[in-house]
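Peer 1: Dropping a prediction and its sequence here:
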Amino acid sequence: MRLVVATRNAGKVRELDRLLAAVPGIDVVGLAELGIAETAEEDALEVFDTFEENALAKARWFARLTGDAALADDSGICVDALDGAPGVRSRRFAPVDEARGDRQDEANNRHLLERLAGVPDAARTARYVCAAAVVWPDGRELVRMGACEGVVLHAARGAGGFGYDPLFYLPDEGMTFGELPAARKDELSHRGIAIRAVASALAGG
């Protein structure tokens, strides 16, 4: 089965490649490999209020576009002191929508730290949440969820990962997602949990 990974985020592509590598009988391909150019319609898919709805919207779009099964995820950080924000708005949390990639990540991280200025350590609890969806061209759909608890630091630590990873600290590990080795992050992360559940379902587990 060919499975199209429906994301433009290079960090997510790397993680999904690692997490899906062990699933037998699946040929994972990315949008770049298929030569699928980004469109304004694609960029407007994530308009819903839940991670599940956004993931399904992306997976449905690319399943129709490619004629293959498509895997999409929607994920974000939910900060208790901000009443769960940024949540589904995590990718474009900063008021200025800068270019994607590192500049966008840096802007989002700055904005999160600004919003949490003065909030003490004990109140900086947060969780990463991921919804992973697979949609087949025949209309079948699969959604699995994952979550990981942590704390938002006052300053970034580590150069690994992407997004809010350098700020997301796991007390039991003594490291941020930006510091953890990739293999350990895959074991613990919201995306790792969700994608392993998808992989198990695809493998018939």
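Peer 2: That came in fine, so what should we check first?
Peer 1: from here on, contacts and neighbour counts on C-alpha atoms
Peer 2: OK.
Peer 1: From the rest of the structure, what touches the lengthiest helix in the chain?
Peer 2: Taking DSSP state H as the criterion, the chain has its longest helix at helix 51-66. With C-alpha atoms under 8 Å, 6 or more residues apart in numbering as the test, helix 51-66 has contacts from 4, 6, 42, 45-48, 68-75, 88, 129-137, 143.
Peer 1: Drop anything exposed from those residues.
Peer 2: Among the contacts of helix 51-66, those that count as buried by neighbour count (16 or more other C-alpha atoms under 10 Å) are 4, 6, 45-46, 68-75, 88, 129-137, 143.
Peer 1: Report the central residue of this structure.
Peer 2: In the chain, the centroid-proximal residue (C-alpha atoms, centre = their mean) is residue 75; its distance is 3.9 Å.
Peer 1: How about that one: what's its closest non-neighbour residue?
Peer 2: residue 130 (4.1 Å; C-alpha to C-alpha, 6 or more residues apart in numbering).
Peer 1: Report the separation between that neighbour and residue 173.
Peer 2: The spacing between residue 130 and residue 173, counted by C-alpha to C-alpha, to the nearest Å, is 20 Å.
Peer 1: ok, now residue 6?
Peer 2: Distance, residue 6 to residue 173, using C-alpha to C-alpha: 31 Å.
Peer 1: Second structure for comparison follows:
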Amino acid sequence: MTRLVVATRNAGKVREIHEMLAGVGGYEVVGLADLAIPESPAEDDIEAYETFEENALAKARYFAAKTGELALADDSGLCVDALGGAPGVRSRRFAPVDEARGERQDAANNRYLLALLADVPDERRTARYVCAAAAAWPDGRELVRTGTCGGAILREPRGTGGFGYDPLFYLETEGQTFGELPPDRKNALSHRGKAVRALLQALGEG
């Protein structure tokens, strides 16, 4: 059985990826906490690239080298059309620092996004989530796959599930936000679900 390290400190991502991999045979899925890998300040500088693919690969390479194991990492974000594709790769730290201080980053990001879109009409609030999922081996082999999911940004959050921008990200086909959808349904539709499934298929073919 191959050990697969889920290379993220984001508890929401760890939970979702574990759920996606639950039925996949041949892999022992572990997280960084399971391996007691302490967080390093160097990790803040890994995702310094301008594309989701480059950031995901950089993170996977870093943790593959650090653990000596096959590592799976992802980089994902929200791309809002009315904002020229922002926040994009800077989704995690979108809000200005002074707005986020002392508050949960997700709440600050959502509030900042809503402020920027305050005067944007509903028909122009289209957006998409993008995810790049990457696998890297200690010997230098690597794979990356991407997934997207289109939706729109509401004017106020709905639902308490998911994380990040999920309570604002509305899917017209479902009549719900990612924050309202059951986890299994979200995983079936989401950018991360699509990217991780494509990556697992590629791993199986390799």
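Peer 2: That came through, no problem. As the structure is a prediction and not an experimental result, all values here were calculated from the model.
Peer 1: picking that back up, list the ones among the buried ones among the contacts of helix 51-66 of structure 1 that fall in strands.
Peer 2: With DSSP state E as the criterion, strands contain 4, 69-75, 129-135, 143 from among these.
Peer 1: which among these gets closest to residue 36 of structure 1?
Peer 2: Nearest to residue 36 of structure 1 among those is residue 4, at 11.0 Å by C-alpha to C-alpha.
Peer 1: Make sure that closest one is actually in contact with residue 71.
Peer 2: Yes - the criterion here is C-alpha atoms under 8 Å, and residue 4 of structure 1 meets it with residue 71 at 6.0 Å.
Peer 1: In structure 1, mark out all the helices, start to finish.
Peer 2: If DSSP H is used as the criterion, the helices of structure 1 fall at 10-20, 31-34, 40-43, 51-66, 102-115, 182-188, 190-202.
Peer 1: so which of those comes closest to residue 168 of structure 1?
Peer 2: Each of the helices of structure 1 has some distance to residue 168 of structure 1 by C-alpha to C-alpha; the shortest is helix 102-115, at 10.4 Å.
Peer 1: quick one: contacts of the closest one?
Peer 2: The set of residues that contact helix 102-115 of structure 1 without belonging to it, under C-alpha under 8 Å, 6+ apart, is 82, 90-98, 154-155, 162-164, 167.
Peer 1: now swap in stretch 153-164 of structure 1 and tell me
Peer 2: Under the criterion C-alpha under 8 Å, 6+ apart, residues 11, 77, 91, 102, 105-106, 108-109, 113, 121, 124, 166-169, 176-182 lie in contact with stretch 153-164 of structure 1.
Peer 1: Narrow the residues you listed to those that are buried.
Peer 2: Among these, those classed as buried by 16+ other C-alpha under 10 Å are 77, 91, 105-106, 108-109, 113, 124, 166-169, 176-180.
Peer 1: which residue of structure 1 sits farthest from its center?
Peer 2: Most distant from the centre of structure 1: residue 118, at 27.7 Å, with distances by C-alpha atoms, centre = their mean.
Peer 1: what residue of structure 2 takes the place of that one?
Peer 2: Residue pairing (TM-score structural alignment): residue 118 of structure 1 is matched to residue 119 of structure 2.
Peer 1: on that earlier part again, indicate which one of the helices of structure 1 is closest to residue 148 of structure 1.
Peer 2: In terms of C-alpha to C-alpha, the element of the helices of structure 1 nearest to residue 148 of structure 1 is helix 190-202, at 5.1 Å.
Peer 1: ok so, going back, measure the residue farthest from the centre of structure 1 to residue 80 of structure 1 for me?
Peer 2: With distances taken as C-alpha to C-alpha, residue 118 of structure 1 is found 14 Å from residue 80 of structure 1.
Peer 1: now do residue 167 of structure 1
Peer 2: Applying C-alpha to C-alpha, one obtains 15 Å for the distance of residue 167 of structure 1 from residue 80 of structure 1.
Peer 1: Closest one to residue 24 of structure 1 out of the contacts of helix 102-115 of structure 1, please.
Peer 2: Here the nearest of those to residue 24 of structure 1, counting by C-alpha to C-alpha, is residue 162; it sits at 27.8 Å.
Peer 1: How many residues are close by that closest one?
Peer 2: Counted with other C-alpha atoms under 10 Å, the burial measure for residue 162 of structure 1 works out to 17 neighbours.
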